[in-house]
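Trainee: quick check, what structure comes out for this input:
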Amino acid sequence: MSKTTRATQVLHKAGVAFTIVAYDYQPDAERIGLQAAEAIGVPPGRVLKTLMAEVDGRPVCAVVPSDREVSMKKLAAAFSGKSAQMMRPADAERLTGYHVGGISPFGQKKRVPTVMEEMAAGEQTVFLNGGQRGLQIQIEPADACRVLDARLAPLVA
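Mentor: Purely as a prediction, here's the structure:
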């Protein structure tokens, strides 16, 4: 497995500190983020999943704890929209350049507005997908938000 991805390249270029953590990806896992948390031995609330969605038809990225579900109402509100829905997997892959299960918020082909669940700011470090299946990036939430130009907002149900 390559530990250099578009996601890690973006972080290196930004000059932020991060750690790469590889794990045994299980494609048949019911919830990929929970499987990643278990594999790397951290609480699932520290492993954040990257969700590609649409708010009023515009693509957006939401980063939320792997053990929580995003509220579509709160997601729409975070972008001052009326409605939100999850993006189809094929559309998410085309937009980001990553495969489902390996979608990172960093280094996406097309940069879209990003919001992170505000609870993540309470963690010393969080884990986000590193741009391929079985690769996580450990990073401080503030650094992740700065690189992503992301806002914090309440997103979970």
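Trainee: make it CA atoms for all contacts and neighbour counts henceforth
Mentor: Fine.
Trainee: helix, strand or coil for the closest residue to residue 96 other than its chain neighbours?
Mentor: Distances taken as Cα to Cα, 6 or more residues apart in numbering put residue 108 closest to residue 96, at 4.4 Å, once the chain neighbours are dropped. In terms of secondary structure, residue 108 is coil; the call rests on DSSP: H, G, I helix; E, B strand; the rest coil.
Trainee: ok, residue 13 next?
Mentor: The three-state label given to residue 13 by three-state DSSP is helix.
Trainee: list the residues that contact the residue minimising distance to the centre of the chain.
Mentor: Compute the mean C-alpha point of the chain, and by Cα atoms, centre = their mean the closest residue is residue 50, 2.6 Å away. For residue 50, the contact set (Cα atoms under 8 Å, 6 or more residues apart in numbering) comprises 61-64, 103-105, 128-129.
Trainee: thought residue 152 was touching residue 118?
Mentor: Yes. If you go by Cα atoms under 8 Å, residue 152 and residue 118 touch, sitting 4.7 Å apart.
Trainee: ok, back up a step: contact partners for the residue nearest to residue 96?
Mentor: Applying Cα under 8 Å, 6+ apart, we find residue 108 in contact with 6-7, 95-98.
Trainee: again with residue 97
Mentor: Residue 97 makes contact with 108-109, according to Cα under 8 Å, 6+ apart.
Trainee: for the comparison step, fold the sequence that follows:
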Amino acid sequence: MAAAPTPAVAALIRAKIPHTLLPYHHDPRSTAFGDEAVEALGRDPHQVFKTLVARMDGTLVVGVVPMSGSLDLKALAAVLGGKKAVLAAVADAERSSGYVAGGISPVGQRTALQTVIDASAEDHSLISVSAGKRGLQVELAPQDLARACRGRFAPIAG
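Mentor: Next up is the predicted model:
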């Protein structure tokens, strides 16, 4: 019997968005979740994206950037018309998204947040993001990711 899909995978299925699940072994001792995914899957770190939750002017927002870079919080705030953004506390990110750190997906979050995907995603035909749990990525077209999380593209990677 197959395991129930994560909220992210269920959302992609409901929206009829083409995707491929990329499972890998997650070492419970690992805290470098994105690096672990890149290495385990043998993927280009420019095509594996991490989902970061930030607090901008008191509101939670999401930035999706390649593993090869970092989130430019000033750029994220500017794109969303805010003054300042800081990374959200892990507990706040987990509570809002419904996912655990290292498995936060931009898709199927408990609370839909404004989402910005780094513009570099559009340089690739396929990218991967967390599918909603550690040890599982989902590969899809960047435009489909934007549609699934109602995100927009902008240069937000540092």
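Trainee: doesn't residue 102 make contact with residue 134 of the second structure?
Mentor: Yes. In this structure, residue 134 of the second structure is within contact of residue 102 by Cα under 8 Å, at 5.7 Å.
Trainee: so what sits against both of these two?
Mentor: Counting by Cα under 8 Å, 6+ apart, the contacts common to residue 134 of the second structure and residue 102 are residue 33.
Trainee: OK, contacts around the aligned partner of residue 13 of the first structure in the second structure?
Mentor: Residue correspondence to the second structure (TM-score structural alignment): residue 13 of the first structure is matched to residue 14. Residues counted as contacts of residue 14 of the second structure (Cα under 8 Å, 6+ apart): none.
Trainee: how much space between residue 14 of the second structure and residue 106 of the second structure?
Mentor: 16 Å (Cα to Cα, to the nearest Å).
Trainee: just residue 113 of the second structure next, same as before
Mentor: 9 Å.
Trainee: show me which of the two is the more surrounded one.
Mentor: Using other Cα atoms under 10 Å as the criterion, residue 113 of the second structure and residue 106 rank with residue 106 on top: 31 against 19.
Trainee: how near is the more buried one to residue 5 of the second structure?
Mentor: For residue 106 of the second structure, the distance to residue 5 of the second structure - Cα to Cα - is 15 Å.
Trainee: any idea how far the aligned partner of residue 142 of the second structure in the first structure is from residue 16 of the first structure?
Mentor: Under the alignment by TM-score structural alignment, residue 142 of the second structure pairs with residue 141 in the first structure. Applying Cα to Cα, one obtains 11 Å for the distance of residue 141 of the first structure from residue 16 of the first structure.
Trainee: surely residue 150 of the second structure meets residue 108?
Mentor: No. Counting by Cα under 8 Å, no contact exists between residue 150 of the second structure and residue 108, whose distance comes to 10.6 Å.
Trainee: more crowded one of the two?
Mentor: Counted by other Cα under 10 Å, residue 150 of the second structure and residue 108 do not tie: residue 108 has more neighbours, with 22 against 16.
Trainee: check contacts around the residue nearest to residue 71 of the second structure when sequence neighbours are not counted.
Mentor: Distances taken as Cα to Cα, 6+ apart put residue 157 closest to residue 71 of the second structure, at 4.8 Å, once the chain neighbours are dropped. When contacts are counted by Cα under 8 Å, 6+ apart, residue 157 of the second structure is found next to 65-66, 69-72, 118.
Trainee: tell me which of the residues you listed are still there in the first structure?
Mentor: By both residues aligned by TM-score structural alignment, their matches' Cα atoms under 8 Å, these still in contact after alignment to the first structure are 65, 69-72, 118.
Trainee: PyMOL command for the buried members of the residues you listed?
Mentor: Provided next is the PyMOL selection string for whichever of these are buried by 16 or more other Cα atoms under 10 Å:
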select buried, resi 65+71+72+118
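Trainee: the kept ones among the contacts of residue 157 of the second structure into a markdown table, with extra columns for distance to residue 82 of the second structure and secondary structure?
Mentor: Written out in a markdown table, the entries for these read as follows (distance: Cα to Cα, whole Å; DSSP: H, G, I helix; E, B strand; the rest coil):
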| residue | distance to residue 82 of the second structure | secondary structure |
| --- | --- | --- |
| 65 | 19 | strand |
| 69 | 22 | coil |
| 70 | 19 | coil |
| 71 | 15 | strand |
| 72 | 13 | coil |
| 118 | 17 | strand |
